[in-house]
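> Compute the structure for the input listed below.
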Amino acid sequence: MPKRPSLLASVRAGRRALRVTVAAAVGFYPALYLLDQPVAAVYALFAPIAFGLLSPVPGSGRARAGTVLRALPGAAALTAIGTVLAASTWTAVAGMLVVSFMLTFGAACGPRLSGTAPGLQLFYILACFPPYAPDTLPQRLAGVAVGMTVLALVEMTLLPDPAQPSYSGRISDALDLAARAADDLVRAAPSGLAARLRQTGRELRFSQQPAGSRPTGAGRTDRALAQAGSATRRLLDQLAALSELPVVRADLASNELLREIAAACRDTAGILRRVRPVAGPEVIEEMIDQFLAVRGAPGDPRSAATHALLRRQSTVLTIAVSAVTVRTAVALAVGGRRPVHGLPREQFWYAGTGTVRLWLVRVAGLFTRRSVTFQNAWRTALGLALARLVAGWLDLAHGFWVLLAVLTLGRTTAVATWSAVRSAAIGTFTGACAAGLFVAGAGGGSDLYAYLMAPVMLVAFTVGPLEGPAWAQGLFTLVVTMAFAQIAPVTWQLAEVRLVDVLTGSAIGLLCGLLAWPAGARAEIRRSARQLLIATAPLVRATVSAAATGRGGSSAGHEVAAQALWLTRHRLRIAEGAYAQYRTELPPRAAEGGPDWLAALNYGVRVLVGAYWLPRMSTQDGLPSAARRWVRQASEEVEGAARRVADFPPEGLHVRLSPLPSDVAAEVPARVLPLLIDMETWLIALTTDLQAATGHGGEGAAPSGPHADGTRR
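The predicted model follows:
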């Protein structure tokens, strides 16, 4: 049974419907009845619908008003382009193909465009249909300007929604909690914050944020905020893991570093709140260097006490690394373009890159056949272009309803599209029957349409978004019937035209859904996760080799590591996009077991974190030969396991790393033993992620220990 809308969702829908109705009425009625400009009235009517319902712009009232006004030049340009290209069916189809692809693909590159792309497409759709009347362009542009301006004013003044908490504010609150947890760990006080730390980390996922507050843009600020959020989640998980480790009373080096971490978290939270000046991570970097110089444990390296101490120190070190990452990313987000001396250049590659270059990198990274962003853009563009061709070829009256059906009913899977189309067909048929009966009873010239249109819009715009395609299409049929009945005399056949157009558009959308990537993200998440796991294999080997052989290393090894880093980051972004869409798609039936795609993504991020920082922890001479042989063997085991897991066998796969032999640890000098433990814990964590990725590791099987990624979304 479908879940009923909550009271809060119903209230929000009613407020939004009231704003859209008022804006549409204020633009439509004066243009039609006072100025006798029916063309301007149509565009003034559809402008609030486009940006109030078809593209529900997120954010507070003031933020939405600003977004609508910024979109006004684009809407005017698309109206003009559509008016010119309406000269022939083929030019209109070509324009539809280009405009739709650019808007849909571009929406994935930034949150502002993603909130307005469907609404912007509506203006080209309206303008590209016959009659070819370039002389009406001034009226069209006037209607667009009036409709969007009135909507912006209404958004700010009529029951405006409150401002949403910013993502930076959520990060700063999480950092305050991290500082408190670090202080408790120094005092060895049982704070009981582990569950709260993990819960706060989960709340920083993008899936838990309102659409308007997610830093998903391609620019430096959004990239830095996204990285800061990811590192903060990692920081919280690692603090929770440290609180669950045995307490080591004599670990003075770790306690000193934890104090500095707590201070850095408080300062970083103040930077995000703009109450402290922007500063880099230099202080905590110095503390890390001091920690690396003094950490270690006297006594027998094979003893459990020594191992416990080194494991705790390794965890504290990874917490410090996460704190450095957060501090640096926040400095880039708030302070703008700045150098990041002494830090892994690959981790903050965007720090010195220009905005245009960053956008080009985003576009190039997504412009691949295996990207769900690319697939969705092509599916939408081809569907709308085909709909425009069919509507022009068949000379359908009000043919833009065909394209509107494709635009609003298209889904990322064929199953979901069929479900939406089926509901929309039922709703449109019911609405067409009701509209036909109403027109037959009211007559063509009755003023009853003008009196009832606004109340019907209010009901339609409230109920439709809450109850789904059937109600939305049925009620919208009544709205458009009453609107066009005021512009020109109509008969009950207008409802019939509406039904035919919606069914035509539904058929076209369903056909595209069947032919163009019908499985949606389900097929792509398996493929992209497999490619990610394979891409990480050489990076694990290169990381272990670089850390084990010392700070020198060969140029060939650096080149292999650089190539593996780039490929892993690229594969990870493709996989993250597929997973984000996968989370929005309802499976045909509830499935038990199966691969854990999130664990596979976490494995990829964990590999990157280790690749960024483990080589920096190595000593000048590296590990002794026996220890090198073990880490090389262990890395080969992880590499082989990643390749086997990449096939995601239905029966699962048992993944376990060979333990570090005690005689090998005994031969390692005290100053180098901590590095060996760092590498051991990293490799063990990787195998745990791989085990979880097979779907047989249990919920939350990947621990939040050293080098844990904290990227669960």
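> switch to C-alpha atoms for all contacts and neighbour counts from now on
Fine.
> roughly how far apart are Leu175 and Leu235?
Distance, Leu175 to Leu235, using CA to CA, to the nearest Å: 9 Å.
> got it, and Leu515?
Here the criterion is CA to CA. By it, Leu515 lies 44 Å from Leu235.
> so who does the nearest residue to Tyr350 once chain neighbours are set aside touch?
Among residues not flanking Tyr350 along the chain, Arg220 sits closest, at 6.6 Å (CA to CA, 6 or more residues apart in numbering). Shown in contact with Arg220 (CA atoms under 8 Å, 6 or more residues apart in numbering): Leu332, Ala333, Gly336, Arg337, Tyr350, Ala351, Thr355, Leu358.
> one more time with 7 Å, if that's ok
Ala333, Tyr350, Thr355 (CA atoms under 7 Å, 6 or more residues apart in numbering).
> Of the residues you listed, just say which sits nearest to Thr149.
Thr355 (29.8 Å; CA to CA).
> number of nearby residues for that closest one?
15 (other CA atoms under 10 Å).
> picking up where we left off before, between Leu175 and Leu235, who's got more neighbours?
More crowded of Leu175 and Leu235, by other CA under 10 Å: Leu235, with 31 against 27.
> Hmm, the more buried one is touching Val324, no?
No: contact criterion CA atoms under 7 Å: Leu235 and Val324 do not qualify, at 10.1 Å.
> got a list of contacts for the helix or strand hosting Ile684?
Assigned by DSSP states H and E, Ile684 belongs to helix 673-691. For helix 673-691, the external contacting residues (CA under 7 Å, 6+ apart) are 296, 310-311, 314, 599-600, 603, 617-618, 638, 642, 645, 653-657, 697, 701-702, 706-707.
> Select only the buried ones of those in ChimeraX?
Those of the contacts of helix 673-691 that count as buried under 16 or more other CA atoms under 10 Å are selected in ChimeraX with:
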select :296,310,311,314,599,600,603,617,618,638,642,645,653,655,657,697,701,702,706,707
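> out of the contacts of helix 673-691, which are inside strands?
Secondary structure defined by DSSP state E assigns none of the contacts of helix 673-691 to strands.
> Give me the subset of the contacts of helix 673-691 that lies in helices.
Among the contacts of helix 673-691, the members found in helices (DSSP state H) are Leu310, Arg311, Ser314, Ala599, Ala600, Tyr603, Met617, Val638, Ala642, Val645.
> here's the other one to compare against:
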Amino acid sequence: MTRRFSRAGSAFPPLREFTRTVRAAIPQLRFSDPGLAALRSAARAAVVMPAVFAFADKVIGNPQTATFAAFGSFAMLVLVDFTGPIRSRFLAYLGLAAAGAVNIALGTLCSRNAWVAAAAMAVVGFAILFSGAINGYFAAAGTSALLTFILPVTISAPFSEVPARLEGWGLAAAAGICAHMLLWPTRPRAGLRRDAAKAAGALAEVLEAELGGDREAIPSREQVAREAVAGLRRSYLTAPHRPSGPIGPTAAAASLVDELDWLKSFLVPGPAFSSLALGREENVEALAATASVLQASAATLAGRDARPDFPRLDAARDAVAEYEIARISESPASLDDDVLGSALEPTFRIRAVSYSARQVAGYALVASGKPAPELDDLDVAGGDFAIRPARAAVKATERLATEHAGGGSVWLRNSLRGAAGLAVAVFIAQRTGLQHSFWVVLGTLSVLRSNALGTGWSVLTALAGTAVGILIGAGLVIAIGTHEAVLWGVLPAAVLLAAYAPRAISFAAGQAGFTVVLFILFNIIQPVGWRVGVVRIEDVAIGFAISLGVGLLFWPRGAAALLRENLAAAYGRSADYVVATTREIIDEADPGSSAALGQTAATALHRLDDAFRQYLAERSATSMNLEEVGGLVAGAARIRRAAQSLSVLGRMTGDDARLTRCGANLDDEIYALRSWYVTLGDSFLHSTAIPPPHIRDTQGRARLLECVRAAVSGDGANARSALVLLWANQHLDALWRLESHLGRLAAQASTPAEAEPA
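The predicted structure is shown next:
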């Protein structure tokens, strides 16, 4: 059996990567900066950073202030660029400025003793890196925040220097915030919301074609809808940080991805399914209300003023259910296989898409910052947030921290590895008395990867970039000599290169640009000529060696192994949740008794998302099977969403008696489904055979029908509970059909990709 998600191609991936990089170099220079966003950001840094440094160096005249003003400007202008609404970005920059001030004071306090400095680096490094799991802004600010501690803790100084250092950082932070807000400001990007609006609109157009009877337009609109939902899922999974803050808009935006994918699975299920039975007035009204709500959701996500008509949708959905209840109670003898299957399936799908559209609309409102009192209690985006936002934020943050406290969390592993590497680097730099010891730590930070191979390749590219930067910088210094005015004239161009290269060209080019900036800065502050380059390459080489050693020690296999573990866990926990919610429908269990399993399934899916992002980020990850692996990640989310829908369906019974005796006929099917999904997860984890779809329990299905027919005969008092059981069986049918799809994806994902020609 081939190993799941293996690295494809030659036996020496770095060589293949190098040849690929060389071939792609010229196209990258041309096309890797869409919209010139990287160029605008680099130009902003090239204008502001030299100006701040000049003011600190020439007007204030304190070397500590000048150093922290220069590197603080780099941290504020180059290493971070927050996105989102203007107010959120402004508050994020203010928060980074405050955190940086605390880090500088603490780092200076700890800088006089190597052991204390290393211990403080470990604690602060872990806290900064792990906080990224809680909020996307924390993750985006991680490198800048780390720099504000690395610099003071590695440049030893008495605590009396703190005011001068804070003065430099204050200048840098103030200038950086003003530049970000006023000088070529980043336009608020709502990429995920834009893609969600496109997907919601495309799904609404499918319904409108169904309602209009335009049979020729339906196939093309279904294809557009599939592509729009797939594009939304791809944007979500390939984002560097999962847009899932603990509460409110970010959590709602993340929930939209799963909800729209779930809605699509029922609205566009495939050619084998019948249309949505438009003949009855109840069905037509329900689909019309659903289309209207989806169009309003798309408008809301696109920034327009629209309000979904929830009362109309709820009334229409209830009317569909009441019609089915009346039909069952009035003519139980008609409950044959046709009703259980093809006749009941369209109304089941209508209920599913109408309820899912309601959820989409609620998430769209919250994601857009609008109140949504109509949200169901089940929704993760609502709850206490509208009433007690501070309390809800604390509770949700605690929950997220708990989610990532286990060994299966990418955030925990990355944070531990990063904290250990930085602490070791600080200790070695302090004990060896290197001339510019913070370069050792910066070298460690810049190339840490999730596995030893990725780190090793980063070391090669970083050293190559540093060497090129040294050649360029040394050439400039030799040519310029001691002409300080010329060095000041070259500095903006060097900053422009250092800020632009890593985003638009390559990691190695960024290392080269940063090295040139350091050459010029240190020859302005303390002229030492070309020898500063020799010191830098010695120090960063030590830092690279530390990062490689830490990668081998903490995570030699990288994210591929963790991805397999998290896939297995997500499928297993989501299947458990399906069993629990189905048992709530069958038994007299209290509604919500499955809540703990639901939270466990959500935790497993969050970890799976993060592991997949790490897998994508690794330089050794292949691009050949990413679509299939992404489909498997989405499949786990779909199972959990089925369990949530079953939980809501169980509430429809109300105070009516459960048909426990009838529901017992679903037991074998429920546990056969669970067994299949758990076995699928084990096949990822242990590279065993992918299981074929399980054999349906046809006898249990026949007994269920016979029992329901007997239960509703007479006065039809149990008709509502009977409908709930029959619709629950439809959910199980959908999960059985999903098995074939996931099996094909797993088989394709397990096939090693072909090596690219050299």
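> Structural similarity score between the chains, please.
The TM-score (TM-score structural alignment, normalised by the length of the first structure) is 0.87; 694 aligned residues with a CA RMSD of 3.4 Å.
> one step back: output the ones in helices among the contacts of helix 673-691 of the first structure in a markdown table; the columns should cover distance to Leu511 of the first structure.
As requested, these are exported to a markdown table (distance: CA to CA, whole Å):
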| residue | distance to Leu511 of the first structure |
| --- | --- |
| Leu310 | 60 |
| Arg311 | 57 |
| Ser314 | 55 |
| Ala599 | 34 |
| Ala600 | 33 |
| Tyr603 | 37 |
| Met617 | 56 |
| Val638 | 44 |
| Ala642 | 38 |
| Val645 | 35 |
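> And for the aligned partner of Ile247 of the second structure in the first structure, the neighbour number?
Matched by TM-score structural alignment, Ile247 of the second structure corresponds to Gly219 in the first structure. By the measure other CA under 10 Å, the count of residues near Gly219 of the first structure is 21.
> Gly219 of the first structure contacts Leu358, doesn't it?
Yes: using CA under 7 Å, Gly219 of the first structure is in contact with Leu358, at 6.1 Å.
> got the contact list for the most centrally placed residue in the second structure?
The structure's the second structure has its C-alpha centroid closest to Arg242; by CA atoms, centre = their mean the separation is 2.1 Å. For Arg242 of the second structure, the contacting residues are Gly136, by CA under 7 Å, 6+ apart.
> Just the element for it, please.
For Arg242 of the second structure, there is no host helix or strand (DSSP H and E).
> I'd like to know which of the contacts of Arg220 of the first structure are part of helices.
With DSSP H as the criterion, helices contain Ala333, Thr355 from among the contacts of Arg220 of the first structure.
> could the contacts of Arg220 of the first structure go into CSV alongside distance to Glu285 of the first structure?
What follows is the contacts of Arg220 of the first structure, written out as CSV (distance: CA to CA, whole Å):
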residue, distance to Glu285 of the first structure
Ala333, 19
Tyr350, 20
Thr355, 28
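> Nearest to Tyr612 of the first structure among the contacts of Arg220 of the first structure?
Closest approach between these and Tyr612 of the first structure, by CA to CA: Tyr350, at 14.9 Å.
> mean per-residue distance, the helix holding Ile684 of the first structure to the second structure?
Mean deviation of helix 673-691 of the first structure relative to the second structure after superposition (mean CA distance after the TM-score superposition for the first structure): 3.4 Å.
> what residue of the first structure takes the place of Val78 of the second structure?
In the first structure, Val78 of the second structure lands on Leu53 (TM-score structural alignment).
> Regarding its match, what is its secondary structure?
Here Leu53 of the first structure is recorded as helix under DSSP: H, G, I helix; E, B strand; the rest coil.
> Next, count neighbours for it.
20.
> Distance of it relative to Gly147 of the first structure?
The gap separating Leu53 of the first structure from Gly147 of the first structure is 14 Å, by CA to CA.
> thinking again about what came up before, what's the overlap in contacts for Gly219 and Leu358 of the first structure?
With contacts defined as CA under 7 Å, 6+ apart, no residue is adjacent to both Gly219 of the first structure and Leu358.
> Go through the ones in helices among the contacts of helix 673-691 of the first structure and name the one nearest Leu565 of the first structure.
For these, the nearest to Leu565 of the first structure is Tyr603 (14.0 Å; CA to CA).
> Now do the same contact list for that closest one.
By CA under 7 Å, 6+ apart, the contact set of Tyr603 of the first structure is Leu686, Asp689, Leu690.
> What lines up with the first one in the second structure?
With TM-score structural alignment as the criterion, Leu686 of the first structure lines up with Leu735 in the second structure.
> quick one: Ala105 of the second structure and Ser160 touch, right?
No: look at Ala105 of the second structure against Ser160 with CA under 7 Å: they stay out of range, at 10.1 Å.
> Alignment lookup: Leu452 of the first structure to the second structure.
In the second structure, Leu452 of the first structure lands on Val490 (TM-score structural alignment).
> oh, I was asking about Pro160 of the first structure
Matched to the second structure by TM-score structural alignment, Pro160 of the first structure sits across from Pro185.
> Burial check on that match, number of neighbours?
A count of nearby residues for Pro185 of the second structure, using other CA under 10 Å, gives 16.
> Ala372 of the second structure against Ala364, yeah?
No: between Ala372 of the second structure and Ala364 there is no contact under CA under 7 Å: 9.1 Å.
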